[in-house]
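*Asks:* This is the structure alone, sequence omitted:
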């Protein structure tokens, strides 16, 4: 069980919750903070103090007062009207992440929501009750209103949940669980939907997959180095220490480890003086992408432990402040940065693919790695597919965060578009994984021509892993199936 207290959740814990179905429980200290915060909201309602979202309308309607007897109905109207998401739903793993993150944020005790509601969110995580949440419709401020409204609808028995590959009404699920839907009270609807958990949830899932892909990119690149009889001097630690970037130094170290005891690699002057950039500059290029990943991880771990709704309640209710922590700009920037970092891993991978298949560049390998050049095309069109994917990535990498459009009668006049950024980042990760799958297929084929027995022991093991997924091609076939099979292999997430 992962104990949630609103301030110490990590990416590694999220990995266990999302990919190993680890359960969650609420820390006792968080329970106390939540109860205090809720008591403050009850007092505000009883004393008829005017506080945004408790007894006022929302957005442009913030100056409209709501009678005490209508404060519950106000919250139900809020989530119904704001559930305007459209398009395909987020994946079930992203939906699970969203529930965990919203729960963790509300456990900080600044939101005025009842413990009963948060216990139900924890129940949803532990019993795999995952809301069906459309991907499109969020501006990323006031947070992810539309996606989180679909999450909140499940609590009140009006939304849909995933169940065995189907979308099932939540009312049926609660009946099966012998539980009643939640009846929201003052501020609770707003507390549930005013936050950045859609962009952050998709960002976390994207980051976890991107981190795995960045490690995979190194052994795949190393296999290409062997296939092209690359020069290992370029990975000498002195070069990278002379520049000083930690991530670059670490990539170079890992490259040398992958290539240790290889009889296929060369030294400078043995066959050529230096390699092309796509081989020689692997530590510099991949290392820069690792810098991006480290930045993204830092921002996500702050955001996943942040209070992101509005208003926030402090000093046992003595201080209630309307602010803008729901604004997704920090996450939007991080997601746009992630897009660039991962797109570049694919860009350089595609250039290595070209060197593997191009007879003018591949140092004597068969043209397009074809078993019968001319009669059979071999890997020719695999390179086309890689080129198409990296070109698509360039379009998706356009920053979402540079866009903004006013909403709510110009009250909400600058928004982050962070959820669009996180969705596009995830698309780039999927595209890039397929590009690297193509490189892995081509590199595995190429080293067979050189001599598998001459590979480094570590890379020989990886070659066998690839061969366990796809066989060597001694004749043309439907390579789409191979690409998807290797991409699926690369996409498996394991928890240490």
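*Replies:* Nice, thanks for sending it over. All values derive from a computational prediction rather than experimental measurement. Numbers count the residues shown, from 1 in each chain.
*Asks:* switch to C-alpha atoms for all contacts and neighbour counts from now on
*Replies:* Fine.
*Asks:* all strands for this structure, in order.
*Replies:* For the chain, the strands defined by DSSP state E occupy 2-4, 24-26, 86-89, 134-136, 160-163, 166-169, 312-314, 319-321.
*Asks:* Got another one to weigh against that:
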């Protein structure tokens, strides 16, 4: 999980940097150069870009390359791939919660009493993971030149990548809601059966308390749709 989160964070930082550059460079607009000093090596065409400024300095308005969003679409695609990687770890985390051989002796399926616990809802994790993996599969593009007589403006996978990212994020919130439901149940079961108090970190304790204010521990088998919906709403607006 830690490596998946780290990769996702690094991907977000890389995309942020690429978008910052994209938004602040001239791209399809003329480039304004300050203190431009042409040399004898500049062609006569390049000499025509020079402008004499009122203060005696010289600048230039220079045509730039055409619009091509590849420099920030590629980091976007890598972020999408990182989301897919993290989703596998999230789903595996849910499965591990249910296994008494891994969870330190907690009841199978985290049942609060004699029952099936989360046995039925656990299938949802696999379904969500399949859908997330479908959305995070990278979309390849031929980088079609679409304007200027096949001279400029490159079309690529940017819009489709953004759409897939939006859909994957919706599904990952649902998967994270399952993690929250399972983790809260595991904490309560551990506290119920432990001979010593179970201490949580400050942030974890706050999340647990905020979730329990919305949805209580599952003692008897019951539907989980309401609890999952509450967890998802909480996560979308929660901060430590």
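*Replies:* Arrived safely. The model shown is predicted, which means the values in this text are computed figures rather than measured ones.
*Asks:* so residue 134 of structure 1 makes contact with residue 147?
*Replies:* Yes - counting by Cα atoms under 8 Å, residue 134 of structure 1 sits close enough to residue 147 to count as a contact (6.4 Å).
*Asks:* Leaving out chain neighbours, which residue sits closest to residue 291 of structure 1?
*Replies:* Leaving aside its sequence neighbours, residue 291 of structure 1 sits nearest to residue 247 (Cα to Cα, 6 or more residues apart in numbering; 6.4 Å).
*Asks:* how about the one you found, what does it touch?
*Replies:* Counting by Cα atoms under 8 Å, 6 or more residues apart in numbering, residue 247 of structure 1 makes contact with 287, 288, 290, 291.
*Asks:* Tell me how far the nearest residue to residue 60 of structure 2 once chain neighbours are set aside lies from residue 44 of structure 2.
*Replies:* For residue 60 of structure 2, ignoring the flanking residues on the chain, the nearest one in space by Cα to Cα, 6+ apart is residue 50 at 4.3 Å. Distance of residue 50 of structure 2 to residue 44 of structure 2, given as Cα to Cα, to the nearest Å: 11 Å.
*Asks:* State the span of structure 2 onto which stretch 339-356 of structure 1 is aligned.
*Replies:* Stretch 339-356 of structure 1 corresponds to residues 80-97 of structure 2 when matched by TM-score structural alignment.
*Asks:* Superposed on structure 1, what's the mean shift for that stretch?
*Replies:* Stretch 80-97 of structure 2, aligned to structure 1 and superposed, deviates on average by 1.3 Å (mean Cα distance after the TM-score superposition for structure 1).
*Asks:* show me what contacts residue 235 of structure 2?
*Replies:* So residue 235 of structure 2 contacts 173, 177 (Cα under 8 Å, 6+ apart).
*Asks:* Need the counterpart of it in structure 1.
*Replies:* In structure 1, residue 235 of structure 2 lands on residue 490 (TM-score structural alignment).
*Asks:* Just give me the neighbour total for the residue mapped onto residue 321 of structure 1 from structure 2.
*Replies:* Counting by TM-score structural alignment, residue 321 of structure 1 lines up with residue 63 in structure 2. Using other Cα atoms under 10 Å, residue 63 of structure 2 has 15 other residues around it.
*Asks:* now do residue 33 of structure 2
*Replies:* Residues near residue 33 of structure 2, counting by other Cα under 10 Å: 15.
*Asks:* The nearest residue to it once chain neighbours are set aside: neighbouring residues, count only.
*Replies:* In this structure, residue 33 of structure 2 finds its nearest non-sequential neighbour in residue 60, 5.1 Å apart by Cα to Cα, 6+ apart. Residue 60 of structure 2 has 22 neighbours, counted by other Cα under 10 Å.
*Asks:* Ok, which of the strands of structure 1 comes nearest residue 386 of structure 1?
*Replies:* strand 86-89 (25.5 Å; Cα to Cα).
*Asks:* so the closest one matches what in structure 2?
*Replies:* Going by TM-score structural alignment: strand 86-89 of structure 1 matches no residues.
*Asks:* Against residue 157 of structure 2, how distant is the closest residue in space to residue 93 of structure 2 that isn't next to it in sequence?
*Replies:* Once flanking residues are discounted, residue 93 of structure 2 sits nearest to residue 179: 7.5 Å by Cα to Cα, 6+ apart. From residue 179 of structure 2 across to residue 157 of structure 2, the span is 32 Å (Cα to Cα).
*Asks:* Residue 32 of structure 2 now?
*Replies:* The spacing between residue 32 of structure 2 and residue 157 of structure 2, counted by Cα to Cα, is 30 Å.
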